[in-house]
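> Sharing a model prediction with you, sequence too.
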Amino acid sequence: MEHTFSEEIMKACDIRGIYPQELDERDAYHIGRAFGTIMAREGRTTCALGYDGRESSPQLADKLSRGLCDSGIKVFLLGVLPSPAVYIAVQVLAVDAGVVVTASHNPAEYNGVKFLLSDRLFHGDSIQELGKISKEGSYSIPMSLGEVVDMDFTDTYIDYLIGFLDITQEKKLKIVWDPGNGAVAAVIHQLTQQIPGEHVLICSELDSRFPNHHPDPSLPENLSLLRKTVLETRADFGVAFDGDGDRIGVVSASGRILQGDQLLVLFAREHLSQFPGDTIMSEVKASTFFYEEIVRAGGKPLMWKVGHTNQKEKMVKEGISLAGETSGHIFFAENFGFDDGLFAAIKLINRYVKSGMSLEEEVAQFPHLYDSGEIRLELPREQRAYLVADIIENLHANNRDVVTLDGVRVSCADGFWMLRGSNTQPHVTIRCEGRSKEGFDICMEDLQRHIAHANIDMDAVTVYREKPSSGG
C-alpha cells in the first residue's frame, strides 16, 4: 500500500500544503499510518490529536486518526484547539505523542500536520523518514488495531494557563484580544472570563475563511484592526495570535506594533533580573537591538536558526530558559519549552500588573531604528536555494563578514541585511535594518545589488513589503 507525498508539502518543521491539490484525505491517512509506524517501532502506543478551525481540518483529522489506529495506536481526539494545547496535553495526559492538523498562519486554502513525541521533537530527517515509509509502504502490522477516544481538554488547558497568572495587586489592565478567527477563538472567551480586568474581544469566532484579516500577526497589515480597537477603547495594549495560536503579536496603547524580538527583550529584562548571565536566544532575522540589549541587561545573546523546532531543540541542548523569534514565537522553559501565544500573553499581563511602568512607557524608550520589516519574495524552491547560494558565494568572493547558519546575514554600514528561504511558505524572507536613514539606504542598496547579481527581479516577485519604520 505505497503512497508518495508531494515534495512541496514535506517542510523542515511540519507537513503543509494546499488542500486538496497538494494535501488531501488520502495523504492524511498515510501520514497517520507512517507516523503510527514510527511510533510502533519505538514502542509508543498512545497519541493526542487536535485540529484547528479550517473547514478541511475535521475530515483530515478523521483520516489521520484512522491511519494511526491501523498502526495500533490509541488516539485521544481533542477536537478544535490551539496547537500549544495539544503540546500540553501530551505532557498532562502522559501520552507518547501528539499530532495537530493545522496550517498555522498560512492562507485559508492550506492545511497541514505538526508532530511531537513525548520526549523529543519530530522534524527534519524524521519527516523525511515518514515520507520514505509511506513511499515504500513499509507500515507496521499491529497485533490489534487502535481506537479513538473523544476527550474534552479545553478546561484542563485553561486551568493550566490560569495557573501561571500572578495578579497580586489591585491594578487591572484593559486588553484587546484578537484570535483572528483562528484556533484561539475556541478557548478565548473561557480564558478571558477568568482574568481580572476589562477585556475586549474581536475576530473571536471560529471562521475558516478568516474574514477579518489573515491570521499572521508578524505582518502589520494584519494588526490594523487590533490597533484601531486599542486606540478606540483606550486599552493598555492588545494581543493577537496566528491561526493555530503558537505565536503572539502585541500592540501598545499608542498603536505601536512590537516585533517578536522586541517582545523577547521585555521578557528577557525580567528574566535576567532574576537570573543574571543567562543565555537568551533568538534567530538570524532578529534586530541588532535585541543582541545589544541582552548584553546591556547582563545576559548572553545567542543567534540560531529560524523555526520553532530548531529553537526548541537548541534550548534543550544548551539548557536555555528563554528564546524567541521575530515572528512572535516565544519559548519559555517553564512551559516545557513550548511556544504558546496565550502563555506569552499571561506572562505579559503578569509583568505589567506588577510593574510600575506601562508597556507604552517601556517601549517608548526603545531606540529609533529604520527597519524594512519582512520583505517576502515568492520564488520556486530551486530558485530560492540558488539565490541564497549565489549571494553567499558573491559575499565570500568579496571577503565580506557573513553569517550562514541559516540563509545569509551580513553587516553593512550601521546595520545589517539578511535573506533566507522560508521553512513553511514558498518565498524568501528578507530583513534590512539601519540605525540611520542613510545607513538603512546603504544596506538596502547593497542587498538589492546582490539580488540583481543572481538575476532575480526583486520588484517583480515581491509579495509583501513594509516601508521602513522606527522600531527595534
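Looks like it arrived, so ask away.
> going forward, measure contacts between C-alpha atoms and count neighbours the same way
Fine.
> can you pull out the strands in the stretch 301-450 of the chain?
Here the stretch 301-450 of the chain has its strands, by DSSP state E, counting those that start in this stretch, at 322-324, 330-332, 370-371, 375-378, 402-403, 408-412, 415-421, 427-434.
> Run a quick neighbour tally on Val99.
Neighbour count of Val99, defined by other CA atoms under 10 Å: 26.
> go on, Lys354?
Neighbour count of Lys354, defined by other CA under 10 Å: 16.
> Comparison target, given below:
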Amino acid sequence: MTTYKTTPYEGQKPGTSGLRKKVRVFQQPGYAENFIQAVFDVVEPAPGAVLVIGGDGRYHNRTVIQQAIRMAAANGYGQVLVGQGGILSTPAASNVIRQYKASGGLILSASHNPGGPDEDFGIKYNIANGGPAPESVTDAIYARTQTIDRYLALDTPDIDLDTLGTVEVGACRVTVLDPVADYADLMERLFDFATIRAAVAGGLTMAFDAMHAVTGPYATEILEKRLGFAPGTVRNGVPLEDFGGHHPDPNMVHAKELFDLMFSEAAPDFGAASDGDGDRNLIVGKHRFVTPSDSLAMLAANAHLAPGYAKGLAGIARSMPTSAAADRVAASLGIPAFETPTGWKFFGNLLDAGMATICGEESAGTGSDHVREKDGLWAVLLWLNILAVRKISVDALARKHWAKFGRNYYARHDYEALPTEQADALMAALKASLGALPGRKVGPLRVETADSFSYLDPVDGSTSANQGLRVLFEGGSRIVFRLSGTGTQGATLRVYLERYEPVGGDLDRETPEMLADLIAAADELAGITRHTGRTAPDVVT
C-alpha cells in the first residue's frame, strides 16, 4: 500500500447525482482519487466489506475504475464486484448492491450528459440499500474533500475488465461479473414475459433507441432474446465512449430519429429510449408522446397487471416539479401520494419504509421498490406488460386515462449553460418577490400562492429547504422554477409549466397551445429575458 500526498481541489461538491465535471477536470492529477478517498474516509468501510463498481461506458470510465479498485483494496475492502468491461447501468448497479449485500457502490456516470474527451464525467456513491447517498453523507464527503491531504492505493497493475472471473488485488478479491444477467432475471420475475412474448408473436412491434449508451446490451438481451422482438428492434445498441457523438438524453430533441419514426406512417406500435446510464426512459406510441409525468400516472394506475405488483401499491411518490397527475391516481386507489424534492435519494426512505411502491420524476425517471434508482428499462417493460394484457395501443390507453382522471398539460423549458451569476440573480429576485405575488393577476391568470418548496421527510424527520420556487394559480395551474444540478458548466434554469384540464374539458389539444398563458407568465414573473437575454428555451420536453 502506498500513501500518496495530495491537496484539495475546489468545487468537489456532489449534486443530486454525484460529482459531475468535464473529463479534463477529472484527468487532473489526484482529482478523482481525492473524491474517491473522501468517500472511503466518510463511509469507513468495515474490514472485508463489499464494494460495487461500474459505469455507463463513457470515456475515462476504465481509467478511473482501475484506480478505484486499487484504492478500494488499500482501504480495506474485502471484495470488489465490477461489471464486465466496466459496464453497469445505474439500476443494475443498485440491484447488484442489494443482491450481493454490498456496503455500497461507485457508479461512474454523468447520466444523460454527452461523453468523450472534451465532454462530461461523473462519480456517484450509492449506499447499502442501493440508492444514492443521502445529503448527510454527500455533505460529509464534500467537507472531507476540502481538507484531504492523502489517498491510499496499492501499487498493482490493471486487471482484465473484459474477462469474467475473480482475481486478487492485494488481499481484496475482485470479481468481474456479467453486468446484464442478474438484472434481466429480476425483470423476468417482475413482469409477465409469457404474455408479452405472445403479444410479440401476435404482431406487436417496437423500436428501442439505446443511444449508443449503457442499455444496449440489456435491451438486446431482454427485448430481442427473451421477449422475441425482431433483431434490429434495439437501435444504436453498442455502447460507445462518446455515445456516437450524440447527446444520450431520451427526449424529442436528442431522440429525434425515434420521434420522427413514431409520427410517421411506418411507426411500430411502441417506441422507447433510455439514456447514458440507463435510469431514464422515453415512451412514445404511434402519433402519441407520453410525458414522463403522465407515464408515471398511467403506470401506477395499471401496475397491478404485472405479477410483481399484483398485490397493489403501498403509495406513489413524485418529485415536486413532476405534475400532479399521479396524485389523482393515488386518490382513486386510496393510497398516499408523496411530494419530494428532485433527486432519487429522497425516495429511498419512503421505499425502505414500505410507504411507497412506485416513484417518478418529470425528468424521465420512473422506478419502483425493486431497486433504489430510477430504471429506464423497467418502465419500458411495465408499459409492454400493460399493453400486452390490455391489448390496447399507447394512444388509446392515454385517452382512456385522461377521460377518467382529467389531463395535466405539462412541459419543461430548459435554459442551458447560463452564466451562473445570471441564473443566481434571476432566482434571488424571484424569491424576494414571492411574498407579494398572491392575488396578482398575470394575463388571464391570478396567483393563489407562491413559496420556496421545503420537504419534511416523514420517515427520518429531516428537512430539505430551498428545493424550488413555486407559483400556484387559481384553478390548479402552476409554474415551478429550479436550477438544475446535473450540468457541468454554468447553470441550467428549468421552468416547469402545468395546467390541469378536468374530465369533460379539452383533453386532446396541443400542449404549447394549452400552456401559452403560463409560458408568458413565467417570463413576466421571473424576468427570464431580462436577466439572461434568452428569448426561448434551449430544450422543451
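That came in fine, so what should we check first? None of these values were measured; they are calculated from a predicted model.
> List the TM-score for the superposed pair.
Here the TM-score for the pair of chains, by TM-score structural alignment, normalised by the length of the first structure, is 0.87; 463 aligned residues with a CA RMSD of 3.1 Å.
> Reformat the strands of the stretch 301-450 of the first structure as TSV; add distance to His213 of the first structure and mean neighbour count.
Converted to TSV, the strands of the stretch 301-450 of the first structure look like this (distance: least, CA to CA, whole Å; neighbours: other CA atoms under 10 Å):
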stretch	distance to His213 of the first structure	mean neighbour count
strand 322-324	24	28
strand 330-332	22	26
strand 370-371	23	24
strand 375-378	18	22
strand 402-403	35	14
strand 408-412	31	20
strand 415-421	24	25
strand 427-434	20	26
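> right, and those - which one's nearest Leu81 of the first structure?
Across these, the minimum distance to Leu81 of the first structure, taken as CA to CA, is reached by strand 330-332, at 18.7 Å.
> Where in the second structure does the closest one fall?
Counting by TM-score structural alignment, strand 330-332 of the first structure pairs with residues 366-368 of the second structure.
> Mean deviation, the matching stretch versus the first structure?
Between stretch 366-368 of the second structure and its aligned stretch in the first structure, the superposed structures give an average distance of 1.4 Å (mean CA distance after the TM-score superposition for the first structure).
> List the buried residues for stretch 92-104 of the first structure?
Counting neighbours by 16 or more other CA atoms under 10 Å, one finds that the buried residues in stretch 92-104 of the first structure are Val95, Asp96, Ala97, Gly98, Val99, Val100, Val101, Thr102, Ala103, Ser104.
> again, but for stretch 184-195 of the first structure
Buried residues in stretch 184-195 of the first structure, counted by 16+ other CA under 10 Å: Val184, Ala185, Ala186, Val187, Ile188, Leu191, Thr192, Ile195.
> Next: stretch 41-59 of the first structure.
Applying 16+ other CA under 10 Å to stretch 41-59 of the first structure flags 44-54, 56-58 as buried.
> Next step: the buried residues of stretch 92-104 of the first structure restricted to strands.
The members of the buried residues of stretch 92-104 of the first structure that map onto strands under DSSP state E are Ala97, Gly98, Val99, Val100, Val101.
> For the second one, which non-adjacent residue is closest in space?
Residue nearest to Gly98 of the first structure in three dimensions, not counting chain neighbours: Ala48, with 4.6 Å by CA to CA, 6 or more residues apart in numbering.
> Tell me the residue in the second structure aligned with that neighbour.
By TM-score structural alignment, Ala48 of the first structure lines up with Val52.
> and what of Ala286 of the first structure?
By TM-score structural alignment, Ala286 of the first structure lines up with Thr322 in the second structure.
> sorry, back to before: quick one, what contacts the match of Ala48 of the first structure?
Val80, Leu81, Val82, Ala93, Val96, Ile97, Ala102, Gly104, Gly105, Leu106 (CA atoms under 8 Å, 6 or more residues apart in numbering).
> mind checking what the fifth one lines up with in the first structure?
The reference is to Val96 of the second structure. Alignment note: Val96 of the second structure maps to Ala89 in the first structure; criterion TM-score structural alignment.
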